[in-house]
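S.K.: sequence plus predicted model, see below.
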Amino acid sequence: MSVALSSATAAPASATPRVTYPVDEKRRKLRIAIVTENFLPKVDGVTRTLARLLEHLNAEGHEAIVCGPETGMTSYAGHPVVGTFGLPLVVYPGLKLNFLRPRFIRRLQQFKPDVVHFVDPIFLGAQMLPMVQKWLPLVPCVSSYHTNLPTYATLFGMPWLEATMWRLTRSLHDRCEMVFCPSESTRRMLRSKGFSNVEIWSRGVDTEIFTPAARDDNLRASWGCTPKPASLTAPLTPSVSGSAIAGSSADEAAFFQLASKLGLNLRGSPKRRTSAGSPYDDSFIRTPPSGPSLTGSPEMSPPPSYDSLSSIPDLDGAAFALPPPAMPTNTFHALHASSSSEAAPAPPAPESKTVILYVGRISWEKNLRLLIEAFRMLPAAVRENAKLVFVGDGPARGDLTRLCARHKLDATFMGHQKGKRLAAMYASSSIFAFPSFTETFGQVVLEALASGLPVVGLHAEGTSDLVSHGRTGLLLDVNAAAKSVAAPPSSKAEVEASGSRAPLSPRLVALRNSESSSPKSAADFASAASQAAAKLRPAYERSPSSSASRSNAPTSGLPTPIPSVGDFAAAMTPSSAAFGACARSYSMLLERLVRDRALRAAMGQRAQVGASRRTWWDAMDAVVRGYEEVVEKAGIHNLSDDELEALRARQRKKAPLTGPIVKALIVLYLALFCMLWSRFLSS
């Protein structure tokens, strides 16, 4: 080995070439300037991701400076924050139109960045981009696309503005060396719009916080949901890789063996076989009884279950007599009668409910009306056993609260939550419902998956990159569901009960109207619901294909194309027949998971395993590698500490954009803007 690795010894030509080991070189420390339209303390997906990035840069030894709206913060994660004033948007007061200030350019020149990162450039970015390229011509620029702002024009009733916004957004991003987006579906969409040089900047999840172990039964009790009984908290062993929901053969064999020893004859006992295929001969593990047979002894047979201790009968035989009570029965009844002669019996404990959780901004562009209508369409027996929990805040919270109260829906609004409190709400729920179609990634979806929740969402950008249909959740193809509106409604009563003109098959109408809890009725409905849900599955799941073809199936989303924003907007109009069909299909997906706990458990286990592979360090380091790539391509080398301090001293003496002429122009610009704004408000 020493001969092979020695550089002084010549190896023959036929010998194995010498192995060279990569040198663990120290990565260069970067200075990054970040220009953002939005920042903390406003909490949304963009600001949370930006906060994670700043924390990662600080941990890795990089320097950063943030230029954004004025929020009262002067630093974050050890990085300075420079703010500017802005005017709130009329249609969305939570967002502002931020204006460029000369101090931004002065601070950037003093900071001497290696790269400038524009986060969702629209208004402030449109002002800053030409100024940065004017005063810092050698510094490369990158951008990141987080929000489908052009699609909001269609959602707010201005579809004629969408094309113009796409052209503006594309022109801003094209002036940058690299464009980051959070998901593969978003990259496909951007490329179809003419964007170039688009790279993936994914997201991660903190699995130490978002985990099923964060479940809080006290929180469930505050929601009116009792803790799960012992029969439901027993761990399941579903197959994580396959679609079958079944326990392991060893556990099943042990269960039936114990039942046979107790004298119970259970139906459906598996035919246990040895590895050679012959029936099991388990006599070697059975202890021969030394006395009378246990199965023939009525004293040792298991008693039936009882609801209370008072209904347990005494055992036969003096040897098995129960010990005397601490207080005689007559005395107890006399004391109880004297304390409360008209006391009502204690109400039975309510059954554990299935909690359907939504986390995100409470605004109508999140398509929350679909979730409300789908919850209304659940059968009465299913709806009484389910509860809606909304976590978040936004402009539509008041309207949504009144809507749930008007329809008498069991819904609770928890407001904005974060950290371990938010993780407890994920883990204490059963299903995560996310009907939004305007996401570029969907951070809350990833957090729900890490918490072991199956997701019921739409086949849309962002969500389809995280949810595997049939494995970690269920996705609704809006275009496929909207095609079912051709048939007439089943009955007038059904239409009035659902608030929709979408049809139901006569079989499902009869089963839902019966509301029977008998095993036969439940089995019939489960079969019908499975058949209806199978029609919404992709073709590769419906067709009996070979294992080779199934291995080529997509790992996430549906194989069908994602509907366009126009298709979503048309299908999600509450007054349209397509909306009723989509709400009914979404309701069936919810009902399928509410009824089938084993399926929820299997999906939750797969979801947790898949989400655990997405770490925040890998996600944030992806954008740092992008920084390194554009800096290396630009050929910029860092200054030494002494050179940087000398440069900053010169910049302080003579900073650009601070003369009297420039100040006068800025005052004139603000006066003109205020005059135009006042005319706009008066009109």
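M.R.: That came through, no problem.

S.K.: for the rest of this, base every contact and every neighbour count on C-alpha atoms.
M.R.: Noted.

S.K.: count the neighbours of Ala254 for me.
M.R.: When neighbours are defined as other Cα atoms under 10 Å, Ala254 has 11 of them.

S.K.: structure B:
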Amino acid sequence: MTTPSSLPINPSLSPPSLFAPSSTTPCYSKPSSRSSSSSFSFKVSSFNSSRTKPIFLNCKKFDYLRVNSEKSRKRLEGLVVRDSDNSRQSNMTISEVREDEVEAPLLDPEINENNSRPRRIALFVEPSPFSYVSGYKNRFQNFIKYLREMGDEVMVVTTHEGVPQEFYGAKLIGSRSFPCPWYQKVPLSLALSPRIISEVARFKPDIIHASSPGIMVFGALIIAKLLCVPIVMSYHTHVPVYIPRYTFSWLVKPMWLVIKFLHRAADLTLVPSVAIGKDLEAARVTAANKIRIWKKGVDSESFHPRFRSSEMRWRLSNGEPDKPLIVHVGRLGVEKSLDFLKRVMDRLPEARIAFIGDGPYREELEKMFTGMPAVFTGMLLGEELSQAYASGDVFVMPSESETLGLVVLEAMSSGIPVVGVRAGGIPDIIPEDQDGKIGYLFNPGDLDDCLSKLEPLLYNQELRETMGQAARQEMEKYDWRAATRTIRNEQYNAAIWFWRKKRAQLLRPIQWLAKRIFPSAEVNYS
């Protein structure tokens, strides 16, 4: 007599909360257009070679996984165990999707249910988004604002300088900082003191979100592991590109190793643009399905054409408001390729240029532009900054290291056309199919290409106004509230799902050992 085959089933090894309560069905069906749920079954032939009748393991309905393409969807449908009805062999064929091709279910019922209740979110941001002026300042300030508006409790751990007493009701904690050895104006902090650890532990975060790369992200990672909570890292500064300009080129490879260590330990990585996501994927920083886009946003009310001011134009043009006026807004750093603008101005003697912003490269730039029609305003904030954007004729962005380029978004929202380099995150803002409609792209370092786009805008008012209006209309599509909602309800959900999956995988050896010590009853099929 042949011993019946057995197949132990352990549902706990499946990713948590993948299956939602529902009726079962003995077939696999594609999701209809009216529903995001589908059902499937595993068709498993008995391991006994004398039995040919298949056994159906019916699985409950689950929320259909979102995939990026038709090809990925078809691969997902292949996730079944098959045994040919016409074959009497005992060998089974298993088709499955590779782990890095499957995305987290964005409609997981248990996680999705949490969207309706307030979350506790701990943000680790370095340097401070309240005092240090950079591209992510507006991003994080608006992110905190709209998380609070959605009812979430928010704790912000950041470098201690300039931390306000209150910001939209978020709990703010300053951590003692020290200057970056190669960039003295950038404060850094590990944020791993007993005081901060106890504050975060008392807060009981549902998720930790840290800016990367930096020093504080290490502290955030350690605290996340100590408290056993998911961690999301958002990548804002493309440090490997900056290193050769500030220090030794041989440090680039070690820096990539540090970035890989951090982001492979994270449950999800957020990037500000597709280009940066591709760079991280090419460097194999983490699994491709764990890299997600933090959608762009802009405050279209603060940056608006109505702020155009004749007084500000007089100031920016050094008393020659009738001359063509180029503006550049941003941190004045050597990595921004601002020396390229000197070459531009050498070819445009009639034009004027204004630099709005400050940074370690300012003194050298002022010497470089000595005797030229250039104005350096220093840092402008609030309405003055809005006026500076709107009062120029063309905004030029030569920096090839931008992870996104929020100043480009703000210029376009202010109704002035942009001529930007085809590098970094700029093509995400001005895609190829919109090049020449909402702005212009030029090839990196190509002066003639830049001038061929810039000169018509400077000397053709109708073209300038048409492109400026088109840019403004495009920017009205992007708002920080929608970007924040996507992070909160989709990307954080994905991070939680990946975290639970990783936790289940780590428990497998323990479960295997427990089954050997405490054997459970087998499921027999006769």
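M.R.: Perfect, I can see it now. Since we're looking at a predicted model, the values are computed, not measured.

S.K.: where's Lys74 of the second structure, which helix or strand?
M.R.: Assessed by DSSP states H and E, Lys74 of the second structure sits inside helix 70-77.

S.K.: ok, residues contacting stretch 157-175 of the first structure?
M.R.: 121-122, 125-126, 129, 141, 143, 149-154, 179, 193-196 (Cα atoms under 8 Å, 6 or more residues apart in numbering).

S.K.: Glu384 of the second structure sits in which helix or strand?
M.R.: Per DSSP H and E, Glu384 of the second structure falls inside helix 382-390.

S.K.: and the helix or strand following that helix, which stretch of the first structure?
M.R.: For helix 382-390 of the second structure, the following helix or strand on the C-terminal side (DSSP H and E) is strand 394-397. Alignment of strand 394-397 of the second structure against the first structure: residues 431-434, by TM-score structural alignment.

S.K.: what does stretch 372-383 of the second structure give?
M.R.: Using TM-score structural alignment, stretch 372-383 of the second structure pairs with 409-420 in the first structure.

S.K.: matching residues in the first structure for the helix or strand just after the helix holding Lys74 of the second structure?
M.R.: Where DSSP H and E defines the elements, the next helix or strand beyond helix 70-77 of the second structure is strand 80-82. Across the first structure, nothing matches strand 80-82 of the second structure (TM-score structural alignment).

S.K.: which elements pack onto strand 80-82 of the second structure?
M.R.: Here strand 80-82 of the second structure touches strand 41-45, strand 93-95, going by 3 or more Cα pairs under 8 Å, 6 or more residues apart in numbering; DSSP states H and E.

S.K.: can I get those strands in TSV including distance to Tyr459 of the second structure and mean neighbour count?
M.R.: As requested, these are exported to TSV (distance: least, Cα to Cα, whole Å; neighbours: other Cα atoms under 10 Å):
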stretch	distance to Tyr459 of the second structure	mean neighbour count
strand 41-45	67	19
strand 93-95	62	13
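
S.K.: can you put these in TSV and add distance to Ile55 of the second structure?
M.R.: Listed next are those as TSV, based on distance: least, Cα to Cα, whole Å:
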stretch	distance to Ile55 of the second structure
strand 41-45	5
strand 93-95	15
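
S.K.: just give me how far stretch 170-177 of the second structure sits from the chain centre.
M.R.: For stretch 170-177 of the second structure, the separation from the chain centroid amounts to 23 Å (computed by Cα atoms, centre = their mean, to the nearest Å).

S.K.: dump the residue contacts of the nearest residue to Ala481 of the first structure once chain neighbours are set aside.
M.R.: For Ala481 of the first structure, ignoring the flanking residues on the chain, the nearest one in space by Cα to Cα, 6 or more residues apart in numbering is Cys582 at 5.4 Å. Neighbouring residues of Cys582 of the first structure by Cα under 8 Å, 6+ apart: Leu370, Leu476, Val478, Ala481, Ala482, Ala571, Met572.

S.K.: out of those residues, which are inside helices?
M.R.: Among the contacts of Cys582 of the first structure, the members falling in helices (DSSP state H) are Leu370, Val478, Ala481, Ala482, Ala571.

S.K.: can you get me a residue count around the fourth one?
M.R.: So the one you mean is Ala482 of the first structure. 23.

S.K.: please apply the same query to the third one.
M.R.: Using other Cα under 10 Å, Ala481 of the first structure has 22 other residues around it.

S.K.: that one matches what in the second structure?
M.R.: When the second structure is aligned by TM-score structural alignment, Ala481 of the first structure is left unaligned.

S.K.: Ala481 of the first structure is in contact with Ala581, isn't it?
M.R.: Yes: counting by Cα atoms under 8 Å, Ala481 of the first structure does reach Ala581; the two are 6.0 Å apart.

S.K.: can you tell me the closest non-neighbouring residue to the alignment partner in the second structure of Leu453 of the first structure?
M.R.: Counting by TM-score structural alignment, Leu453 of the first structure lines up with Ile416 in the second structure. The shortest distance from Ile416 of the second structure to any non-neighbouring residue, by Cα to Cα, 6+ apart, is to Gly468 (4.5 Å).

S.K.: who are the neighbours in contact with that neighbour?
M.R.: Counted by Cα under 8 Å, 6+ apart, Gly468 of the second structure has contacts Met412, Gly415, Ile416, Pro417, Ile438.
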